[in-house]
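**Student:** Sequence and predicted model, in that order:
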Amino acid sequence: MPQSYYFPDVTLLITHYNRSQSLQNLLSTFRALACTFGDIVVSDDGSKETHLQHLRELQPEFDFRLITTPVNKGLGNNINKGQDAVHTPYTLYVQEDFEPSALFPDTFVDALALFRERTEFDIIRFYSYIPYPYLRPYNELYSEMVIPPLATRYTKVYYYSDHPHLRRSSFSERFGRYVEGLAPDKTEYRMCISFIQHKGRGLFYNDYQQLFTQRNTQEEPSTYTQKKRTISKNQLLVLVRHLYRQVKYNYDIYFLKARSAARPKVHDPVRVN
């Protein structure tokens, strides 16, 4: 009989926008891996009615709580309202277009045990496009992310990432809420800055593209497109962008006003289903 995995003190938090088939694939893969959680929260950012209808059809099958908003309010609002609905001590955050591999269940058992024991860590990152530039070996599976005093690689700012990760559900109390009303990349960037300013600590999974795969299908492509100048291969633009990031990122880390960790007095209206 295949082994099953139950994580009662973990909520699987999934942010979703117009990619209900991708969400179904994610949930089906967790089920195929025999992974169940204390709770599953799907936070939707004002998807089209066809996708919302599909989400409602999936609810009885996968037993998740659906939190919606009448209109699209951006990544920051979507993560905030989703995290507000979490009642367990730990959150596994995954965007809807990812798929866990067969290595995930056993790895997550060990990661969760480590996280419970080592309370100084705020996050364990399971996926990244590129390795974090400054890593200190921790054990055979993980390295600790650090920022040396004279760190010159501007990618040090990505100390935090909204790619799949485990975090404590009190995350916003320590690092503040996500800034709302900004483009997704700027929203994530502001959280990266806050994580550094508040001296967050985290572990980085060494085989960082083995536990999850990002699936962008032709039917449900990525909903975010970078501006052309940010992905240009022109050498002059690459150099200018590198110098700009060196100056801006260091300035923001040391001088950008940190967000308050306090919750707003009035929450955006949402429907909890």
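**Tutor:** Okay, I see it. Numbers count the residues shown, from 1 in each chain.

**Student:** contacts and neighbour counts: CA atoms only from here.
**Tutor:** Fine.

**Student:** Would you tell me what helix or strand Gln209 is located in?
**Tutor:** Per DSSP states H and E, Gln209 falls between elements, in no helix or strand.

**Student:** That one contacts Pro131, doesn't it?
**Tutor:** No: at 9.5 Å, Gln209 does not count as touching Pro131 under the criterion of C-alpha atoms under 8 Å.

**Student:** Asp252 should be in a helix, yeah?
**Tutor:** Yes: using DSSP: H, G, I helix; E, B strand; the rest coil, the secondary structure at Asp252 is a helix.

**Student:** three-state assignment of Thr11?
**Tutor:** strand.

**Student:** give me the number of residues near it?
**Tutor:** By the criterion of other C-alpha atoms under 10 Å, Thr11 has 25 neighbours.

**Student:** what's the spacing between it and Arg167?
**Tutor:** Distance, Thr11 to Arg167, by C-alpha to C-alpha, to the nearest Å: 10 Å.

**Student:** Second structure for comparison follows:
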Amino acid sequence: MKKEYFFKDVTLLVTHYNRSQSLEQLLKSFIQLDCQFEDIVVSDDGSKPEHIDYLQLLQKQFDFRLITTPKNKGLGNNINKGQDAVQTSLTLYVQEDFTPAAIFPQRFQHALNLINARQEIDIVRFYAYFEYPYLKNPDEGFYDMAFKLWKPGYRKFYMYSDHPHLRRSDFFQKFGRYIEGQKGDFTEYSMMMSFLKNNGKALFYKDFQNLFTQKNSESEPSTMKRENWRESNNFFLSQLRHLYRHLKFNFDYLT
């Protein structure tokens, strides 16, 4: 007999833009894992009419609150208005192109236990593109992220990211709102710096590759566009990128 999970006082917040089928897959995945949240908020960033129509059909099926805007205003506005609608003390933030794995319910329950027991923790991270370099105090796969400016490398700065994470819903009171009217990369970077400068505390799930999967289909590709130099595998560009980030991150943190 499968165990059912009801995550009391947690709102699932999903940001969405022109990927209604991906959203459907995400919501179905939680149901298949017998996960229920006290509330679900879907924040849409001015999607095309056909996606809005589909969202309204999904709303009847999955019973979520839909927060819309008449035109696209970017990542910052989309997260801000979605978080403003949250009424519970904890928020599970997930973008619409992620899918939870079978182990998610048990791991998420432990994350809830940790954040409720440790009031200094601001977020618990469940996914990343790389493992955070400085981890300590293991607890069933979760680790404290140990940021120190003097530690080598620039990846130490990545304590915060917009990947799936659990956070306290009063997040804005400590770290401010997301910058609006800028590209998504800059918005995320600005919040990362605010998190560091305001002494944010985070936990990191080390086996993140087995907790969530990011899926981009041909019919609904990623809507995040980056400049070519940011993703190039060219050795010279790669080394230049590392040097640039090292200098910029240190300068921005200190100023």
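**Tutor:** Everything's here; your move. In this text the structure is predicted, and so the values were computed from the model without any measurement.

**Student:** what about Glu49 of the first structure, neighbour count?
**Tutor:** 10.

**Student:** Ok, Leu112 of the second structure next?
**Tutor:** 18.

**Student:** got it, and Ser22 of the first structure?
**Tutor:** By the measure other C-alpha under 10 Å, the count of residues near Ser22 of the first structure is 22.

**Student:** Can you get me the start-to-end distance on stretch 96-112 of the first structure?
**Tutor:** End-to-end distance for stretch 96-112 of the first structure: 21 Å, by C-alpha to C-alpha.

**Student:** Kindly report the same for stretch 203-213 of the second structure.
**Tutor:** 19 Å.

**Student:** Over to stretch 148-163 of the second structure?
**Tutor:** Per C-alpha to C-alpha, stretch 148-163 of the second structure runs 22 Å from first to last residue.

**Student:** what's in contact with it?
**Tutor:** Stretch 148-163 of the second structure is contacted from outside by 93-95, 125-128, 132-134, 145, 147, 188, 191-193, 195-196, 202, 242, 245-246, 249-250, using C-alpha atoms under 8 Å, 6 or more residues apart in numbering.

**Student:** From those residues, list just the buried residues.
**Tutor:** Those of the contacts of stretch 148-163 of the second structure that meet the buried threshold are 93-95, 125-128, 132-133, 145, 147, 188, 191-193, 195-196, 202, 245-246, 249, by 16 or more other C-alpha atoms under 10 Å.

**Student:** Out of these, which sit inside strands?
**Tutor:** Residues of those located in strands (DSSP state E): 93-95, 125, 145, 202.

**Student:** quick one: which of the residues you listed is nearest Asn72 of the second structure?
**Tutor:** Set against Asn72 of the second structure, the nearest of these by C-alpha to C-alpha is Gln95 (16.1 Å).

**Student:** State the span of the second structure onto which stretch 103-112 of the first structure is aligned.
**Tutor:** Counting by TM-score structural alignment, stretch 103-112 of the first structure pairs with residues 103-112 of the second structure.

**Student:** Can you state the residues of the first structure onto which stretch 222-230 of the second structure aligns?
**Tutor:** Using TM-score structural alignment, stretch 222-230 of the second structure pairs with 222-230 in the first structure.

**Student:** gap between the two ends of the matching stretch?
**Tutor:** End-to-end distance for stretch 222-230 of the first structure, by C-alpha to C-alpha: 17 Å.

**Student:** go on, stretch 167-175 of the second structure?
**Tutor:** When the termini of stretch 167-175 of the second structure are compared using C-alpha to C-alpha, they are 12 Å apart.
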